[in-house]
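In: any chance you can model this:
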Amino acid sequence: MTYTGVVRPGGLDDTLELAHLTVRKVAVDPAMANNSYLLRCRHTGAQVMIDAAAEPERLIPWVGDAGLDAVITTHQHWDHHRALAEVVAATGGTAMAGAPDAAAITDATGVPIGVGLADGHRIPVGESELEVIALRGHTPGSVALLYDDPAGTPHLFTGDSLFPGGVGNTFGDAAAFAQLIDDVEQRVFARLPDATWLYPGHGDDSTLGAERPHLSEWRRRGW
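Out: Just a heads-up that it's a prediction; the model follows:
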């Protein structure tokens, strides 16, 4: 079946088979409709989860017996880590998050952050790897994860920093918005091609090409 990236809470997950990596996407919690992602190396079986957002009773069986090498939380907001403690305990994954958000995540979940991430950090997924791109503004430690597929186009997991239609909420803070839109323009759009696939923390996927024409509009409107 063709991957669409359209998932809804209570519905089926969606799976994209790349040459070296399998990407699975599921939506959890009807109220918040968070996306959780499971990445699996097709050569070694190593797995990493992005945002153990909610519904551990669904996410843990989704992981299966292979366990997790890491559980990466894209930022400190409560809706992105409600299942973190249960998933880490059940799968053995090392908790990772942007270093400026790490203490807040531990305070909320009781889970020590084993690796505090910074811009440029590399996270192995078996024979593949994710590159951390810090996108400051939605929270101080928000991160995106880039898989630059050697056999295809880049894939970017953006948490709540970049969505179809705009950057993440900065809650009326003009300085935070300026930081976020600058980071998104300089670290994402100035670097990556239009074909880059965008996986957000909520809602449907997009591409950078679909969003690029609207950058100046986002900056003018201030959100």
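
In: make it CA atoms for all contacts and neighbour counts henceforth
Out: Noted.

In: from the chain's centroid, how far away is the longest helix seen in the chain?
Out: The residue-count maximum for a helix in the chain (DSSP state H) belongs to helix 174-183. With C-alpha atoms, centre = their mean, to the nearest Å as the basis, helix 174-183 stands 19 Å off its chain's centre.

In: which residues are in contact with the helix or strand following that helix?
Out: Stepping forward along the backbone from helix 174-183, the first helix or strand reached (DSSP states H and E) is strand 197-200. Outside strand 197-200, the residues that touch it by C-alpha atoms under 8 Å, 6 or more residues apart in numbering are 35, 153-160, 162-164, 205-208.

In: just give me how far strand 197-200 sits from the chain centre.
Out: Strand 197-200 sits 8 Å away from the centroid of its parent chain (C-alpha atoms, centre = their mean).

In: beyond it, next helix or strand please.
Out: strand 206-207.

In: contacts for that next one?
Out: Here strand 206-207 has contacts from 163-164, 194-199, using C-alpha under 8 Å, 6+ apart.

In: what are the ranges of the helices in the protein?
Out: For the chain, helices defined by DSSP H occupy the ranges 56-63, 84-91, 102-109, 174-183, 208-211, 215-221.

In: list the buried ones in the shortest one?
Out: Yep, that's helix 208-211 we're talking about. 208-209, 211 (16 or more other C-alpha atoms under 10 Å).

In: could you pull up the residues touching the nearest residue to residue 17 once chain neighbours are set aside?
Out: Nearest-residue entry for residue 17: residue 23, 6.5 Å, with adjacent residues in sequence omitted and distances by C-alpha to C-alpha, 6 or more residues apart in numbering. Applying C-alpha under 8 Å, 6+ apart, one finds that residue 23 lies in contact with 15-17, 37-40.

In: to check against the first, give me the structure of this:
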Amino acid sequence: MKAYHVVGQAPMYTNTFLLISEAGHGVVIDPAAAAADYGQLLRKEGASLTHIFCTHGHFDHVGSAAELKEEWNAKLWCEAADLEGGQFYPLTQADSGYQEGGVIQVDEMSFTVWHTPGHTPGSVCLLCGEYLFTGDTLFAGSVGRTDLPGGSTRQLSDSLRKLAGLPIPPTAQVLPGHGDLSTFGEELKNNWYIRKSVSRQDW
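Out: Coordinates of the predicted model:
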């Protein structure tokens, strides 16, 4: 497997990621960069895009989803709760949502998915080996906003408590939707929001 960190377009500069299997099948997580950026990498590797995983449906995470799906005939995954077709949630349809705790297999790459609502109703986190894609649920030292439409501080606190109890290796790299990268162990130890959630104290 090869992994690429692709930075989304200004002004949000969303973190997005492209994984390519040994068989040449590509997976984009949060398609916020220009479709051509992913296409250039895929063609360089002689690969084709087969899956698009959205950690949630906010506009700054799904900007090239429709274009990529059409160009590559890739399967698009996003939770129905985030398919509103409005200003914040521009997508109106997806090929599939996610099963709680389910595993999506793409060649040798196994993606385990957990629902983590709070930033949006349909937020998820995905674990693939040592990579934990957290979208806007969990940042390095912080968490996603809950003051936007569909956000819930209580749900996000519950989701952080849930993440802390999952069998996620402490060495797993936290790959968030914005900002710096981290490890899950560092967040369990130092992230104030996780520590408060686990102790069931209000933020």
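
In: distance of the residue nearest to the spatial centre of structure 2 from residue 102 of structure 2?
Out: Computing the C-alpha centroid of structure 2 and ranking residues by C-alpha atoms, centre = their mean puts residue 55 first, at 3.3 Å. In this structure, residue 55 of structure 2 and residue 102 of structure 2 are separated by 14 Å, where distance is defined by C-alpha to C-alpha, to the nearest Å.

In: now swap in residue 31 of structure 2 and tell me
Out: Separation of residue 31 of structure 2 from residue 102 of structure 2 (C-alpha to C-alpha): 22 Å.

In: what about these two, which has more around it?
Out: Set side by side, residue 31 of structure 2 and residue 102 show more neighbours around residue 31, with 30 against 13, by other C-alpha atoms under 10 Å.

In: which residues does the more buried one contact?
Out: With contact set as C-alpha under 8 Å, 6+ apart, residue 31 of structure 2 has these partners: 8, 16-17, 52, 54, 61-65.

In: contacts for stretch 50-70 of structure 2 next, please.
Out: Residues outside stretch 50-70 of structure 2 that contact it (C-alpha under 8 Å, 6+ apart) are 12, 14, 16, 25-35, 72-79, 82-83, 87-91, 120, 122-126, 133-136, 177.

In: specify which member of the buried residues of helix 208-211 of structure 1 is nearest to residue 61 of structure 1.
Out: For these, the closest approach to residue 61 of structure 1 (C-alpha to C-alpha) belongs to residue 208, at 32.4 Å.

In: separation between the aligned residue in structure 2 for that closest one and residue 99 of structure 2?
Out: By TM-score structural alignment, residue 208 of structure 1 lines up with residue 184 in structure 2. In this structure, residue 184 of structure 2 and residue 99 of structure 2 are 22 Å apart, going by C-alpha to C-alpha.

In: repeat for residue 123 of structure 2
Out: For residue 123 of structure 2, the distance to residue 99 of structure 2 under the criterion C-alpha to C-alpha works out to 12 Å.

In: and the two? Which one has more around it.
Out: Residue environment comparison for residue 123 of structure 2 versus residue 99 gives the larger neighbour count to residue 123, 27 against 13, counting by other C-alpha under 10 Å.

In: so what's the counterpart of that one in structure 1 closest to, chain neighbours aside?
Out: By TM-score structural alignment, residue 123 of structure 2 lines up with residue 142 in structure 1. If the residues on either side of it in the chain are set aside, residue 142 of structure 1 comes closest to residue 75, at 4.6 Å by C-alpha to C-alpha, 6+ apart.

In: do you know how far the one you found is from residue 154 of structure 1?
Out: To residue 154 of structure 1, residue 75 of structure 1 is 21 Å away according to C-alpha to C-alpha.

In: now residue 56 of structure 1
Out: Looking at residue 56 of structure 1 against residue 154 of structure 1, where the rule is C-alpha to C-alpha, the gap reads 29 Å.

In: understood, closing this out.
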